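Trainee: Sequence and predicted structure are below.
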Amino acid sequence: MVARIKDVEGALVDFWDWQSQGSCNTMDPEFFFHPEGERGGPRRRRIERAKRICQSCPVLEQCREYALSHGEPYGVWGGLSEEERNRIVSARRRGKTA
């Protein structure tokens, strides 16, 4: 049984390892997740700042695909805002049902 737990632990570490390599790893999460009630210009500027950080991230693709496949509802992930991810997920669903 112990060997099985170790296998699972290793698999989990491998699954999440990409996050430790992200450009955002040591940054304040407020750069990527909006505070309660943030709207308009301040929200757009925060999203654009977060996207600029993502542009040069070595794990941008892994982050983006994780957020899309796991339905991350909040924040900027892989250079995509919440609204952009929602559009992509909706388009993927339409493509699968068509």
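Mentor: Happy to help now that I have it. Numbering: from 1, shown residues only.
Trainee: When you work out contacts or count neighbours from here on, use the C-alpha atoms and nothing else.
Mentor: Noted.
Trainee: From the centroid of the protein, which residue is nearest?
Mentor: With distances taken as Cα atoms, centre = their mean, the chain has Trp77 as the residue nearest its mean C-alpha position (2.7 Å).
Trainee: Return the residues in contact with that one.
Mentor: By Cα atoms under 8 Å, 6 or more residues apart in numbering, the contact set of Trp77 is Phe32, Cys54, Cys63, Arg64, Ala67.
Trainee: quick one: which helix or strand includes the second one?
Mentor: Cys54 is part of helix 40-55, with elements assigned from DSSP states H and E.
Trainee: let's bring in a second model and compare:
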Amino acid sequence: MIERFSPSGTLLSMHTEMITTPDLAWQEEALCAQTGADFFFPEPGSSVRDAKRICALCPIRSACLEYALSNDERFGVWGGLSEKERLALRRTAH
């Protein structure tokens, strides 16, 4: 959690706002953290097959996908799904 204060001399100088930061500890256990980003953020038009194979073996795949969907990650493979697959999933969820 991060505490943020308004600059002194403003009307909100006494206002304190708490900003919660996402818990990203799961990323340390992710297989992609041990593999490298090249598989998961390929050049446009490149295959994501290798990334999906790694994701299929990853024990925290669901946490990764949940993070990507809740944070509107638009690039790369997250939780075993490509950008297009996550977009389709978001559209069917609404």
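Mentor: Great, that's in hand. Being a predicted model, the structure only gives us computed values, none of them experimental.
Trainee: tm score of chain vs chain?
Mentor: The TM-score (TM-score structural alignment, normalised by the length of the second structure) is 0.74; 78 aligned residues with a Cα RMSD of 1.9 Å.
Trainee: The helix holding Cys54 of the first structure: how far from the chain's middle?
Mentor: Computed by Cα atoms, centre = their mean, to the nearest Å, the chain-centroid distance of helix 40-55 of the first structure equals 14 Å.
Trainee: And it, what's buried?
Mentor: By 16 or more other Cα atoms under 10 Å, the buried positions in helix 40-55 of the first structure come out as Arg46, Ile47, Glu48, Ala50, Lys51, Ile53, Cys54.
Trainee: Would you check how far apart Gly95 of the first structure and Pro42 of the first structure are?
Mentor: Going from Gly95 of the first structure to Pro42 of the first structure by Cα to Cα, to the nearest Å gives 34 Å.
Trainee: Select the longest helix from the first structure.
Mentor: helix 2-20 (DSSP state H).
Trainee: hmm, back to that, not counting the helix holding Cys54 of the first structure itself, show me its contacts.
Mentor: With Cα under 8 Å, 6+ apart, helix 40-55 of the first structure has contacts from Ser23, Cys24, Phe31, Phe32, His34, Leu60, Val76, Trp77, Gly78, Gly79, Leu80, Ser81.
Trainee: give the contact list for the last one.
Mentor: To tie it back to what came earlier, the one meant is Ser81 of the first structure. Listed by Cα under 8 Å, 6+ apart, the contact set of Ser81 of the first structure reads Ile47, Gly75.
Trainee: Show the contacting residues for the residue lying closest to Leu60 of the first structure once chain neighbours are set aside.
Mentor: Nearest residue to Leu60 of the first structure, sequence neighbours excluded (Cα to Cα, 6 or more residues apart in numbering): Gly78, at 4.7 Å. Taking Cα under 8 Å, 6+ apart, we find Gly78 of the first structure in contact with Lys51, Cys54, Val59, Leu60, Glu61, Gln62, Cys63, Arg64, Glu65, Ala67.
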